[in-house]
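>>> starting from these lines, generate the structure:
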Amino acid sequence: MGDHRVAVVTGASRGIGRAVATALAGAGHAVVVGYAGNEAAAKEVVDRIAATGGRAVAARADVADENAVAALFDTATEAFGGVDVVVNSAGRMALSPIADLDLADLDALHRTNIRGTFVVAREAARRVRPGGAIVLVSTSILGLQFPGYGAYAASKGAVEAMTLILAREMRGRDITVNTVAPGPTATELFLEGKDEATVEHLAKQPPLERLGTPADIAGVVAFLAGPGGRWVNGQVLRANGGIV
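Take a look at the predicted model:
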């Protein structure tokens, strides 16, 4: 399953998506590094993969734009011959009590996290080859239910709601569909706006007494995308060190 597998990873220019792209490349996948706007960061990921003997290309796409996403998959087919693994790591976060939330922020969350996930999943359902895997990304906030995360959690709840349904719709095609729900993970997106005391408090919550790392999450995704994960299907895996 190694050398000829091709992965499309959205949100791959930074954070968890970047770690996923490099992990899949390390497992033998050719990788399309999808990014929203930071071309330089995406190129760094491609160069890093190439430096270790892997194959990768960068492609810009707004995940909520169905034409851009179709073009992203076209890039995978033109560069590497098809698509076997799709990981939708692109996401947006906005924190606010529900009473105070700017509805423009709610619309932006909906567009990226719900519509974007749906558009990528729809294209994946049309294109992924037999033996392939679709991996979506949610959040362990759905279980933790911290104040301030209402809109974000609601958007990711939609992702979890479609997981088993899409897995069942793939019946007969030998394609798995799962969602990974990270807990607090040391990414720029997570750390932004949090003081040291808050970060320290969150790091002490899991029995393992640390924040997750992008590599921790990437390892779970690589498992689901690889031969060892073939019998895991329609599941939401809470990768959070035991915090919930």
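>>> switch to C-alpha atoms for all contacts and neighbour counts from now on
Will do.
>>> does Val69 count as helix, strand or coil?
Reducing the assignment at Val69 to three states with DSSP: H, G, I helix; E, B strand; the rest coil gives helix.
>>> how about Ala59?
Using three-state DSSP, the structure places Ala59 in strand.
>>> now it. Nearest residue, chain neighbours left out?
Counting by Cα to Cα, 6 or more residues apart in numbering, Ala59 lies nearest to Gly34, which is 5.0 Å off, once chain neighbours are set aside.
>>> list the buried residues for the top helix by length along the chain?
Of all the elements of type helix in the chain, the one with the most residues (DSSP state H) is helix 150-169. By 16 or more other Cα atoms under 10 Å, the buried positions in helix 150-169 come out as 150-160, 162-164, 166-167.
>>> OK, contacts around Gly15?
For Gly15, the contact set (Cα atoms under 8 Å, 6 or more residues apart in numbering) comprises Thr187, Glu188, Leu189, Pro214.
>>> and it, how far from Ala27?
To Ala27, Gly15 is 19 Å away according to Cα to Cα, to the nearest Å.
>>> sequence B follows; please return its structure for comparison with A:
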Amino acid sequence: MSDRDVAVVTGGGRGIGRAISLKLARAGWDVVIGYLSDVDSATSVADEIQTLGGRALCIQVDTVDERSVEAFFAAAEQFGTVTGVVNNAGAATAVGRLEDNDLADIRHDIDVNLFGVIACCKHAQATLARSGGGAIVNISSAAATLGSPGSYVQYAAAKAGVDALTVGLSKELAPSIRVNAVSPGTIWTQFHRDPDRPAKVAETVPMGRAGEADEIAGAVAWLLSSEASYVTGANLRVAGGLGRHATGDRAIGDPLRRHGHSGYAETGVCRSSPADHRAVRPSSCTTEQRPHESKVTSGAIRPAPRPAPAVPARPRGGAGLRHVLGRHPQLVPRTRPAGRS
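Now for the predicted structure:
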């Protein structure tokens, strides 16, 4: 058994999970890589960790099966002293409008993205407690605050549940176990059905690009480190500056929305091809304008005028003072008793 602490990473063989596993190994951790079916990817990560001088163990786990989760953490404890847990495993099977998806697929996504995190947190508690404490990092999503309309609202809802779980559990387990979350925006991984989607949505991100998996891994590694020893209940948003509600100039000028896409580009799945984007010109766009919204005219964004707020008439002179004092008798000045300062 090594003197290095052990970090457990679910979904640690691909995408963001792979980057997290390798980042933690470089930071001095031994890593338990949880995978569901892609053993080759998990083994590849383990081999790379060993070339870095660390130890790695690949364990198959189904995060929605409690017996599988329990066995997973038991095996991790046999591997070493577990002081870090990253709940990264996720799924987006049901894509598109809610009404167009099968409930079985929707339930599967909610199970993996929320129940799976809950199950892992439940069994991670006992493992970390036996190690003398530690930290949990839940991988959420910027979708949790955007809703992902037209793309996968159930995924966004599950991730919002992860956010609430993180806050509540951080209070429940303090001070021995810290619980935090990281909320990625659009990241270059194989998670997307459209492999070019990160490039297509780059214009909607204030940073002007999609993120890299290593940038998420850096945030996770910091939250697990002693440098974050006073951080718990936090949700670190790593989304290139895209806000919680997707408002502002970039959201108004989002080319994907102008071209008829119903979802916010950060978390939705873009179903059009690059040719579609070339074929549609912003000047041909028509929008339904609501009060105080901007309108599109010949490709330019112009703010709609706001009506001037109504200013109620105020009584003048002594009548105004009598009016105020009549409504608020406590403001009527009283005679100060003699001899008091």
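>>> residue contacts, the equivalent of Gly185 of structure 2 over in structure 1?
When the two structures are superposed using TM-score structural alignment, Gly185 of structure 2 falls opposite Gly183 in structure 1. Remark: with contacts taken as Cα under 8 Å, 6+ apart, Gly183 of structure 1 is in contact with Thr139, Ser140, Ile141, Gly212, Arg238, Ala239, Asn240, Gly241, Ile243.
>>> who's in contact with stretch 55-66 of structure 1?
Stretch 55-66 of structure 1 is contacted from outside by 10, 25, 29-37, 39, 42-43, 46, 49-50, 68-69, 71-72, 75, 79, 90, 111-112, 115-117, 119-120, using Cα under 8 Å, 6+ apart.
>>> wait, stretch 158-171 of structure 1
The contact list for stretch 158-171 of structure 1 (Cα under 8 Å, 6+ apart) reads 113-114, 117-118, 125, 136-138, 175-179, 233-236.
>>> recalculate using a threshold of 6 Å.
Residues from elsewhere that reach stretch 158-171 of structure 1, judged by Cα atoms under 6 Å, 6 or more residues apart in numbering: Val177, Gly234.
>>> corresponding residues in structure 2 for it?
Alignment of stretch 158-171 of structure 1 against structure 2: residues 161-174, by TM-score structural alignment.
>>> show me where structure 1 has strands.
6-10, 30-35, 56-60, 85-88, 133-137, 176-182, 236-239 (DSSP state E).
>>> which parts of stretch 91-108 of structure 2 are buried?
Within stretch 91-108 of structure 2, the residues that qualify as buried by neighbour count (16+ other Cα under 10 Å) are Ala92, Thr93, Ala94, Val95, Gly96, Arg97, Leu98, Ile106, His108.
>>> excluding chain neighbours, what is closest to the fifth one?
Nearest residue to Gly96 of structure 2, sequence neighbours excluded (Cα to Cα, 6+ apart): Ser151, at 4.2 Å.
>>> circling back to that earlier point, how far off centre is the match of stretch 158-171 of structure 1?
14 Å (Cα atoms, centre = their mean, to the nearest Å).
>>> before we move on, what about stretch 165-175 of structure 1?
19 Å.
>>> gap between the two ends of it?
In stretch 165-175 of structure 1, first residue to last residue: 13 Å (Cα to Cα).
>>> so what's the residue count around the closest residue to Gly212 of structure 1 other than its chain neighbours?
The shortest distance from Gly212 of structure 1 to any residue that is not its chain neighbour, by Cα to Cα, 6+ apart, is 4.3 Å, and that residue is Thr185. Counted with other Cα atoms under 10 Å, the burial measure for Thr185 of structure 1 works out to 23 neighbours.
>>> Thr185 of structure 1 against Asp216, yeah?
No: no contact is recorded between Thr185 of structure 1 and Asp216 when judged using Cα atoms under 6 Å, the distance being 8.7 Å.
>>> quick one: average offset of the longest helix of structure 1 versus structure 2, please.
Helix 150-169 of structure 1 differs from its equivalent in structure 2 by a mean of 0.9 Å after superposition (mean Cα distance after the TM-score superposition for structure 1).
>>> what number of residues lie near Ala70 of structure 1?
Burial of Ala70 of structure 1 is recorded as 18 neighbouring residues (other Cα under 10 Å).
>>> who's in contact with it?
Contacts of Ala70 of structure 1 were listed using Cα under 6 Å, 6+ apart, and none were found.
>>> for Glu77 of structure 2, see how far away the counterpart of it in structure 2 is.
When the structures are aligned by TM-score structural alignment, the residue of structure 2 matched to Ala70 of structure 1 is Glu70. Separation of Glu70 of structure 2 from Glu77 of structure 2 (Cα to Cα): 11 Å.
>>> contacts only, for the residue nearest to the spatial centre of structure 1.
The residue lying closest to the centre of structure 1 (Cα atoms, centre = their mean) is Ser89, at 2.2 Å. Residues in contact with Ser89 of structure 1, defined by Cα under 6 Å, 6+ apart, are Thr10, Gly11, Gly17, Val137.
>>> ok, now Gly219 of structure 1?
Taking Cα under 6 Å, 6+ apart, one finds nothing in contact with Gly219 of structure 1.
>>> hang on, the earlier thing: show me which of the contacts of Gly183 of structure 1 are buried.
Looking at the contacts of Gly183 of structure 1 with 16+ other Cα under 10 Å, the buried ones turn out to be Thr139, Ser140, Ile141, Gly212, Arg238, Ala239, Asn240, Gly241, Ile243.
>>> structure 2: which residue goes with the first one?
So the one you mean is Thr139 of structure 1. With TM-score structural alignment as the criterion, the equivalent of Thr139 of structure 1 in structure 2 is Ser141.
>>> tell me the contacts of that match?
Each residue near Ser141 of structure 2 by Cα under 6 Å, 6+ apart is listed here: Ser183, Pro184.
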